[in-house]
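Novice: my questions concern the predicted model and sequence given below.
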Amino acid sequence: MSRALKYTKPLVFLHGFPLDKRMWRQQIEKLSPHVRALAINLGRFGTKTPPGETKTSIKAMADEVACFLDEGNITDPVALCGLSMGGYVALRFAHDYPSRLDKLILANTRSLPDNEAARAKRNDLRKRLAEGERQQVLKELMKPMLVSGSPAAKEMQHIADEQSTEIIRSALEALRDREDATPWLSEIKVPTLVISGAKDTVIPSSEGAEMAKKIPSGQFAELPDAAHLSNVDRPEAFNKLILDFLTTRGG
């Protein structure tokens, strides 16, 4: 990545669940010389003791992104990259704030809402957290995130372990109750890159490929040897996909 800066608009990263903006460390470090790369915490993730009400929603998180841009005096349209939960938020942002978007990157995410089995699973996890099974739940949540034997497993587990139980429970509710974003896909007017991991068992790459087909300017890329956190499993390949997409005309 020795090329000079070509994409001059900000690139904003939206993290997955149950992590925070630190999951984008390898993107911020490697892409910052080429792009103005920023990452934010959603839904009070990354805070030790959240003040007041912890209830959130995917829409509220999308509004947080808009507030972040306002507070940073970022008025130009931005590139938005969301992974998993961050992808749900990015889709909502694209729907609610289309004029503030220049390019869109959706990684390891889906437009469909939870089905009944997934909703029941989230309810069970919330119940177990309330009953004190925090450690077991977090290990269960993190197990499918990375390929087996990943050197980043301890780092990602540490990030998850630092999150507030109430914030995790609130996010589970937000994920459970999110709207179906599929009808919005045809309305996305900006170039969009959908990235999936070939070994993602949380959201199979076939779903990413189908989602890309429904977006007018959608492109699809699959990363081999990558699970749900494809940016962590294959950081160099992930970064190259993003930089090529941002610096290619119409890409």
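Specialist: Thanks, I have the structure now. Residues are numbered from 1 along each chain as shown.
Novice: every contact and neighbour count from this point should use C-alpha atoms.
Specialist: Fine.
Novice: and the residue lying closest to residue 238 once chain neighbours are set aside, what does it touch?
Specialist: Excluding the flanking residues, the one nearest residue 238 by C-alpha to C-alpha, 6 or more residues apart in numbering is residue 231, at 5.5 Å. Residue 231 is in contact with 24, 27, 238-239, counting by C-alpha atoms under 8 Å, 6 or more residues apart in numbering.
Novice: so where does residue 231 fall, helix or strand?
Specialist: helix 230-233 (DSSP states H and E).
Novice: can you give me the strands in the stretch 51-200 of the chain?
Specialist: Secondary structure of the stretch 51-200 of the chain (DSSP state E, counting those that start in this stretch): strands at 78-83, 101-107, 192-197.
Novice: name the stretch among those that sits most buried.
Specialist: Mean neighbours per residue, mean count of other C-alpha atoms under 10 Å, is largest over these for strand 192-197, with a mean of 27.
Novice: dropping in the other structure now:
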Amino acid sequence: MNDKRPAQLRFPRLRWRSIPVDGRITRYAVGGLGQHVLFLHGWGVGGRAYARPLEQLVRMGVRVYAPALPGFGGTASLPVEQRTLAGYARWVGHFADAIELPRPVTLVGHSFGGGVAIETAHDLPDLAGRLVLVNSIGGSAWTDGRGVPRALRERPLWDWGLHLQADLLLGRQLTRVMPVILRDAVPNVLRNPTAVWEVAHLARSADLAPELAALAERRLPIFVVWSKRDTVIPESTMLSLQTALGDPQTITVPGGHIWLMSDPHAFGEVITNVICEPSAGHDGTAPPAAEQSWRSMM
């Protein structure tokens, strides 16, 4: 018999909780019923900035776990010597242990969180059953303003910041998304400016080609999601990430770097399509049904 109750009654709402991880307080959101998704957020914010897309997943029948990574959103920073992508990945594993997260999960990372997700899937192979990289760092290349290909580590921080600012000013993001990000980001900067800038450096210099190649060799189902108007993670960086993975399953959507915040429904459709589709075959190609369902997002 169909359940006629409103979605908010059928599915537990997204709620914020605290739990000690490695002896330090961690804030995280959890809610929903269904297959488990572990979501890792981007630079400068905590999970609260992603409330709308995460709540959309809950409404679509997904069990969501979204920690505020160390140094953000009220979660204590990592010790200085552990502030590396490998250190963040190790922390994700400890967080999963602390909340007794069933394994494997669908591991989803946006922007900087995508880099942490790559490292986590590489270092903790039992945790990720599939990996979804949403406008993720990890590619090794960047094209400068003159169209010259360069190593990503050569991209200056001011260029990242300039394009992030431009992304925030796109259309409805100015009024719908920017206030949410500012409410999340400003306290982070005031509370822990060192962590914010250290993570910015990690994002700027991240070249995860060896880890990506190892994941491809392992044949972990990996999905690359990228939006057409993203200049924070430009096409050249996304293409170098694809190259390292060896032609992964790719989903292209409209919008800029933070499209999932301005269009939560589209994000929910992408993630639920990924979860519902069968894994890639042994040759690494996507099933025809998956290709057809994703083409409608383009």
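Specialist: Sure thing, it's come through. Everything numeric in this text was worked out from a predicted model, so none of it was measured.
Novice: after superposition, what is the TM-score?
Specialist: Here the superposed chains carry a TM-score of 0.79, computed using TM-score structural alignment, normalised by the length of the first structure; 230 aligned residues with a C-alpha RMSD of 3.0 Å.
Novice: in the second structure, what residue corresponds to the residue nearest to residue 238 of the first structure?
Specialist: Using TM-score structural alignment, the partner of residue 231 of the first structure in the second structure is residue 260.
Novice: ok, now residue 197 of the first structure?
Specialist: So, by TM-score structural alignment, residue 197 of the first structure is matched to residue 227.
Novice: and that match, what does it touch?
Specialist: Contacts of residue 227 of the second structure by C-alpha under 8 Å, 6+ apart are 135, 252-257, 259.
Novice: how about residue 122 of the first structure, nearest residue that isn't a chain neighbour?
Specialist: In space, residue 122 of the first structure is closest to residue 172, 5.9 Å off (C-alpha to C-alpha, 6+ apart).
Novice: possible to save the strands of the stretch 51-200 of the first structure as CSV with distance to residue 8 of the first structure?
Specialist: Output for the strands of the stretch 51-200 of the first structure, formatted as CSV (distance: least, C-alpha to C-alpha, whole Å):
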stretch, distance to residue 8 of the first structure
strand 78-83, 9
strand 101-107, 11
strand 192-197, 17
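Novice: I'd assumed residue 226 was in contact with residue 202 of the first structure.
Specialist: No. Taking contacts as C-alpha atoms under 8 Å, residue 202 of the first structure lies outside contact range of residue 226: 11.7 Å.
Novice: could you check which of these two is surrounded by more residues?
Specialist: Neighbour count, other C-alpha atoms under 10 Å: between residue 202 of the first structure and residue 226, residue 226 has more, with 24 against 15.
Novice: would you agree the more buried one is in contact with residue 200?
Specialist: Yes. Contact criterion C-alpha under 8 Å: residue 226 of the first structure and residue 200 qualify, at 6.7 Å.
Novice: quick one: what's aligned to residue 45 of the second structure in the first structure?
Specialist: Under the alignment by TM-score structural alignment, residue 45 of the second structure pairs with residue 19 in the first structure.
Novice: does that match touch residue 158 like I think?
Specialist: No. Using C-alpha under 8 Å, residue 19 of the first structure makes no contact with residue 158, being 9.2 Å away.
Novice: which of the two has more residues huddled nearby?
Specialist: Per other C-alpha under 10 Å, whichever of residue 19 of the first structure and residue 158 has more neighbours is residue 19, with 23 against 12.
Novice: nearest spatial neighbour of that one, skipping sequence neighbours?
Specialist: Going by C-alpha to C-alpha, 6+ apart, residue 19 of the first structure has residue 160 as its nearest residue, at 5.1 Å.
Novice: how about that neighbour, what's its match in the second structure?
Specialist: Alignment note (TM-score structural alignment): residue 160 of the first structure maps to residue 185 of the second structure.
Novice: look at residue 231 of the second structure and tell me its secondary structure.
Specialist: Assigned with DSSP: H, G, I helix; E, B strand; the rest coil, residue 231 of the second structure falls in the coil class.
Novice: list the contacts of it.
Specialist: Residue 231 of the second structure touches 163-164, 167, 256-257, counting by C-alpha under 8 Å, 6+ apart.
Novice: which of those residues are buried?
Specialist: 163-164, 167, 256-257 (16 or more other C-alpha atoms under 10 Å).
Novice: wait, which of those is closest to residue 210 of the second structure?
Specialist: Closest approach to residue 210 of the second structure among those (C-alpha to C-alpha): residue 257, at 24.6 Å.
Novice: now that closest one. Nearest residue, chain neighbours left out?
Specialist: residue 230 (4.6 Å).
Novice: about what we covered before: just name the closest of the buried ones among the contacts of residue 231 of the second structure to residue 174 of the second structure, please.
Specialist: Looking across those and measuring by C-alpha to C-alpha, the closest to residue 174 of the second structure is residue 167, at 8.9 Å.
Novice: was I right about that closest one contacting residue 228?
Specialist: No. With contact defined as C-alpha under 8 Å, residue 167 of the second structure does not count as touching residue 228 (11.8 Å).
Novice: mutual contacts of these two, please.
Specialist: Counting by C-alpha under 8 Å, 6+ apart, the residues touching both residue 167 of the second structure and residue 228 are residue 256.
Novice: now do the contacts for residue 95 of the first structure.
Specialist: Residue 95 of the first structure touches 184, 187-188, counting by C-alpha under 8 Å, 6+ apart.
Novice: what lines up with it in the second structure?
Specialist: Per TM-score structural alignment, residue 95 of the first structure is aligned with residue 122.
Novice: quick one: contacts for residue 157 of the first structure?
Specialist: Applying C-alpha under 8 Å, 6+ apart, we find residue 157 of the first structure in contact with 138-139, 142.
Novice: which of the residues you listed also appear as contacts in the second structure?
Specialist: Among the contacts of residue 157 of the first structure, no contact is conserved in the second structure (both residues aligned by TM-score structural alignment, their matches' C-alpha atoms under 8 Å).
Novice: looking at those residues, which are in helices?
Specialist: Mapping those onto helices (DSSP state H) picks out 138-139, 142.
Novice: and these as JSON lines, adding distance to residue 86 of the first structure?
Specialist: Formatted as JSON lines, those follow (distance: C-alpha to C-alpha, whole Å):
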{"residue": "138", "distance to residue 86 of the first structure": "18"}
{"residue": "139", "distance to residue 86 of the first structure": "20"}
{"residue": "142", "distance to residue 86 of the first structure": "16"}
